[in-house]
Structure formats: C-alpha cells, structure tokens
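**Q** quick one, fold the following:
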Amino acid sequence: MSLWTNISTAAARLFGPPNQDDGNGRAANVDEAKLVAALVALGAKMAKADGQVRREDILAFRQVFRTDPQTEATIGRFFDLARQTTLGFERYARIVAKAFRAQPGILEDVMDGLFHIALADGIVTQDEAEFLETVSRVFGFSEREFKRIKSGHLGQDADDPYLILGVDPDISDSNLKRAYRRQAAANHPDRLMARGLPKEMVGLATHKMAIINRAYAQILDERKSRKPRLA
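**A** Predicted coordinates:
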C-alpha cells in the first residue's frame, strides 16, 4: 500500500466515526494516526509559512493530501487549526522522519508535496525556503541533497548539472551514467504513479525528469567537446 493510500485510509480512521476499526475488528493504529496527523499538520503549516494561507494553498494541500469525502470536512477543521501558526512544524517533521527513516524515497515524496504547496502562488518566499530547508534537514537530507530536490522544482542552479544529478564533477563516465539512471528511475512518473501519488504530483515528476534529462545531456555535451579530436 502506498504512502498516499495510507494517508487516505488512516485519515478515515483518525477523523471518521468514533471507535472505527480497520475492518478486522482492530482499532486504528495509534502510530499510524499520529503519522497522518503529522502529515496534515506539516502541510497546513507549510501553507502558513509565508504568513498568509490563500485559496491556492488550500487547493494545493487538497491535491496532495487527499482523503475520503466523508472525512474531508473534519480534515479541513484540523487543517484550519494547524494553519494558525507555523510553530511546532519541526516536531511534526520528526514524526514523519521517524516513520520513514529507512525509506528516503518516501521522504522525498513528502518534500515534493511541500514544494507543491509552497509554489501554489507561483513563488517561494524566503520564509517558505527556510521552512523547506529545515524540514529537509530533519528528514536527514544533506545540504547538497536538498539543493538537488529544490532544483527539481525551482529550476535553480540549472547551470550546475552535476548538482542536479547529485554527483561530483570528476565522476567517471560510467558512474555518471549509473547516477543518472538512479535519478531517472527514482523520479520517473510511472514509478511515482505506482506509489500512488496524485496526478498533480505526477505532473511535478514530469517536470523533474525534464530537468534531470537536460542536466545529463549537458554534461555529456561538455565532456564530448573536451575530448581531443583525431588528427
């Protein structure tokens, strides 16, 4: 079951009728409920990071954190409560980080969702950038990894294709090819669809893939131009 399906399922348990079980006579898992609450709160506080929660932010949140229609109103009330302030967002980030510490790909999916919310109004402010960088650090991503993730959304550092691929300039051609294939596989829209990401997130993946492909092509062109020509 994907992260995003888990969010929907667990949210139904957390915000649904009292004493709702999982269909097998078991009560909703407390840790799972805590994780859902943390994800919803983190998304709400991301929407608040620039000081004002706009309609675009709310729509972006709903696109990323989809829930059962029966629980949407209650999720909305929880969102409204969490979006009042950004205080406490690091604590929620730590809950998510702990749940997926062995699955960095899922943590990057969450980062993609937060970037989607931050970009709802077309720009990422300094406060939003600091929020995202802090969450990334809590998730265990290095500074370089965060720059790579950010470049996939903002197109920044596009003049450094090595950064986009997360490699050093002196990497061998064979290792460069392997690094490119890893990045392409991890961000391919089909792979993300298999993980159950909403279609809006798949659109972001297509954008990221274009940046990754462009970076790899740029490096290959540069290296080809540097090779000595035969007399």
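
**Q** CA only for contacts and neighbour counts going forward, please
**A** Fine.

**Q** which parts of the longest helix seen in the chain are buried?
**A** In terms of residue count, the longest helix belonging to the chain (DSSP state H) is helix 199-226. By 16 or more other CA atoms under 10 Å, the buried positions in helix 199-226 come out as 201-202, 204-205, 207-209, 211-213, 215-216, 218-219.

**Q** any chance of TSV for those residues, columns distance to G152?
**A** Formatted as TSV, the buried residues of helix 199-226 follow (distance: CA to CA, whole Å):
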residue	distance to G152
M201	12
V202	13
L204	9
A205	9
H207	7
K208	5
M209	8
I211	6
I212	8
N213	11
A215	11
Y216	13
Q218	16
I219	17
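
**Q** show me where the protein has its helices.
**A** Going by DSSP H, the chain shows helices at 3-15, 30-48, 55-64, 72-82, 89-99, 104-118, 126-138, 143-154, 161-165, 173-187, 189-194, 199-226.

**Q** buried sites along stretch 158-168?
**A** Within stretch 158-168, the residues scored as buried using 16+ other CA under 10 Å are 158, 161-166.

**Q** hmm, who's touching it?
**A** Defining contact as CA atoms under 8 Å, 6 or more residues apart in numbering, one finds that stretch 158-168 is touched by 144-145, 147-149, 151-152, 157, 169, 176, 179-180, 183, 211-212, 215-216, 218-219.

**Q** what about it, distance to the chain center?
**A** Centroid separation between stretch 158-168 and its chain, computed with CA atoms, centre = their mean, to the nearest Å, is 19 Å.

**Q** and if you look at stretch 41-52?
**A** 15 Å.

**Q** so what touches it?
**A** Contacts for stretch 41-52 (CA under 8 Å, 6+ apart): 53-54, 57-58, 61, 78-80, 82-86, 89, 92-93, 113-114, 117-118, 125, 127-128, 131.

**Q** and stretch 206-223, by the same measure?
**A** Stretch 206-223 is touched from outside by 152-153, 155, 158, 160-162, 164-165, 180, 183-184, 187-189, with contacts defined as CA under 8 Å, 6+ apart.

**Q** tally of neighbours for I106?
**A** I106 is flanked by 19 other residues according to other CA atoms under 10 Å.

**Q** so it touches F100, yeah?
**A** Yes - the pair I106 / F100 is scored as a contact, 6.9 Å apart, by CA atoms under 8 Å.

**Q** now the other sequence, so there's something to compare against:
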Amino acid sequence: MWGKLLGAMFGMALFKWPGLLLGLLIGHWFDRSLRSSFEDSGGFAALKKDNSEAQGVFMYSTFAVMGHLAKADGVVTSAHIDKATEFMQQLGLNSKQQQEAQRAFREGKAADFPLLAQLALLKQSYRWRPDLLQLFLEIQISIAYVDAHLSAVEERLLQQLADALSISASRLQYLLGRYQAEARFAKRPRQAAAKSDTLQDAYQLLGVKPDCSESELKKAYKKQMAQHHPDKLMSQGLPAEMLELAKRKTQDIQAAYEMIKQNRS
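**A** This next block holds a predicted model:
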C-alpha cells in the first residue's frame, strides 16, 4: 500500500497525470516485493517465535562446527577433545547436555557434514543479531588456537565461516589478534600490570593503540562491553548455557580497562 501511495505522489509531482499512473505501477511492484520478502522471513509469526529453536541451532552449530574445525588438519588431537570438554564444563552443561554437545561434535567431524547449510541456518536464525554471530566465530577461533598455532587449513576454514556469517576479512583478522591477546591476558596474574607485554595485551583486547586518547579508550571499552555484555546478549537470544562465557569475556574486558587506567594515572 505504502509503495503505491508514495509512488503516486512522486509520480504526480514530477510528471503530472502520466507520472501518477507510472508511480502506481512502480509502487505496486514494490509492495509485492516487500510483502514477498516479509512472508519469506516468516512474517509477524517470526517476530513472535520463541527463541528456543534459534538457541538450539546456536548450541548445535557451536559444537558441530567445533568438531569440523578440529578435524580441519585431518586428525582430531587430544588437545582438541580436551578443549571441547573444558568448554562444556565452563558452560556448566549437565550430563544430558554434554552428551548432546558430544554428539554434535562427532557429527561435525564427519566428512559429509553440511557445513555451509548449517552456517546458513545459524545466520538465518540470528540474521539481526551480529553480536551473537561474532561471538560464535570467537568460540571457533578458540578451538583453532588450541595448540597455540593456526594452520593454513584452519585459517581458510575460519575465513569460510566468517564469509558465511557476513563477517569481513578485516574483522576476522582483528578477532584473531584479539583472541590471542585475550588468551594471554586471562592467564596472567592481574598484579603483572607493570609488565609492558601484559599492558600491550590489555590494549589489544580493547582494540586500541597504547597512544590512544582517553576518549578513544573509553569509547573502545564501552563498545567491547556492549558487544559482550551478558544481559544484552541474553536479550538477543543467547542460549542460557552460554551466559558464563559472556560473563568471563566482560570480566576480562573490565580488568583490561582497569589495568590501563591504573597505568595511566
């Protein structure tokens, strides 16, 4: 309706009566295309849909793609299995949930695992939630770096994941560097604030240079907190099982910011 109305108004203003007819035709075509796209996405039913289905997709995709990535170099090492098990424990999964996660991990390792189809389903489920899609990619990066090394095959696969989720190559490179800094920072005692390498990791974790201004530092901190804050991610459909992961990330962000502030004071 709005397409025909606006089309008629603009057509009338530009070309008088012939423009009115042309505007109605263009507006009618626009209304049909818009309605078709809206119906394809599920219409109003999609807006009311319970998050449980999408959350199930997120959880299954997390462990299945984790398994696929672990098999990227041909062999799943004990380090990959230990990392996946540790991740399940960190999330506080109960025995049934762990069994489901292990099943997804095994299915992801299979040679015929439909990676692109699974990623397309994940993206469709969270198409308006880029922060959650980025968190998913961050989880997969942690598996790729389980041996503190990123092989060429693993890097190509991560790029494939990023492409499928509409995350740019430059963003992926930033997330790779950020993960390394985050992993090092999380392992070091907080009293190591005076060490230059620890401080450098804190800056990289926040995504800023050591010579950034106070306003740039604060802006970067707020942006990181907004992207990873548990309450925000939960409101966007983050599975409850992933809440602990979001909490740990915000704790590291907070600690990095406080370390930098103390060093600057």
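
**Q** please tell me how far R13 of structure 1 sits from T5 of structure 1.
**A** Relative to T5 of structure 1, R13 of structure 1 is positioned 13 Å away (CA to CA, to the nearest Å).

**Q** pick out whichever of these two has more residues nearby.
**A** The neighbour comparison of R13 of structure 1 against T5 (other CA under 10 Å) goes to R13, with 22 against 17.

**Q** what does that one correspond to in structure 2?
**A** Alignment note (TM-score structural alignment): R13 of structure 1 has no counterpart in structure 2.

**Q** what is the aligned counterpart of R94 of structure 1 in structure 2?
**A** So R94 of structure 1 corresponds to A120, using TM-score structural alignment.

**Q** contacts only, for the nearest residue to that match once chain neighbours are set aside.
**A** Nearest non-adjacent residue to A120 of structure 2, counting by CA to CA, 6 or more residues apart in numbering: A164, 6.8 Å away. If you count contacts by CA under 8 Å, 6+ apart, A164 of structure 2 has them with 116, 119-120, 123.

**Q** ok, A169 of structure 2 next?
**A** A169 of structure 2 neighbours (CA under 8 Å, 6+ apart): 159, 162-163.

**Q** at 10 Å instead, please
**A** 158-160, 162-163, 175 (CA atoms under 10 Å, 6 or more residues apart in numbering).

**Q** now A120 of structure 1
**A** A120 of structure 1 neighbours (CA under 10 Å, 6+ apart): 47, 54-61, 114.

**Q** ok, A60 of structure 1 next?
**A** Here A60 of structure 1 is in contact with 43, 47, 54, 113-121, 200 (CA under 10 Å, 6+ apart).

**Q** tell me the counterpart of it in structure 2.
**A** Under the alignment (TM-score structural alignment), A60 of structure 1 maps onto K83.

**Q** please report how far its match lies from G67 of structure 2.
**A** Taking CA to CA, one finds K83 of structure 2 at 11 Å from G67 of structure 2.

**Q** and what of F30 of structure 2?
**A** F30 of structure 2 sits 44 Å away from G67 of structure 2, going by CA to CA.

**Q** which one of the two is surrounded by more residues?
**A** Ranked by neighbour count (other CA under 10 Å), F30 of structure 2 and G67 place G67 first, with 28 against 17.

**Q** if I line the two up, what does that one land on in structure 1?
**A** So, by TM-score structural alignment, G67 of structure 2 is matched to A44.

**Q** excluding residues flanking it in the chain, which one is nearest its match?
**A** Leaving aside its chain neighbours, A44 of structure 1 sits nearest to R83 (4.8 Å; criterion: CA to CA, 6+ apart).

**Q** and that neighbour, what's its match in structure 2?
**A** In structure 2, R83 of structure 1 lands on K109 (TM-score structural alignment).

**Q** so what's that match up against?
**A** 64-72, 74-76.

**Q** now do D40 of structure 2
**A** Counted by CA under 10 Å, 6+ apart, D40 of structure 2 has contacts 34, 46.

**Q** show me what counts as buried in stretch 135-147 of structure 2.
**A** Buried residues in stretch 135-147 of structure 2, counted by 16+ other CA under 10 Å: 135-146.

**Q** actually, stretch 76-83 of structure 1.
**A** For stretch 76-83 of structure 1, by 16+ other CA under 10 Å, it's 78-80, 82-83.

**Q** relative to F65 of structure 1, which of these is nearest.
**A** F79 (10.8 Å; CA to CA).

**Q** Q140 of structure 2 touches L150, doesn't it?
**A** No - taking contacts as CA atoms under 10 Å, Q140 of structure 2 lies outside contact range of L150: 11.9 Å.

**Q** what touches both of these two?
**A** Shared contacts of Q140 of structure 2 and L150, defined by CA under 10 Å, 6+ apart, are found at L158.

**Q** got CSV for the buried residues of stretch 135-147 of structure 2, with distance to L238 of structure 2 too?
**A** Converted to CSV, the buried residues of stretch 135-147 of structure 2 look like this (distance: CA to CA, whole Å):
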residue, distance to L238 of structure 2
L135, 10
F136, 10
L137, 14
E138, 14
I139, 13
Q140, 16
I141, 18
S142, 18
I143, 20
A144, 22
Y145, 23
V146, 24
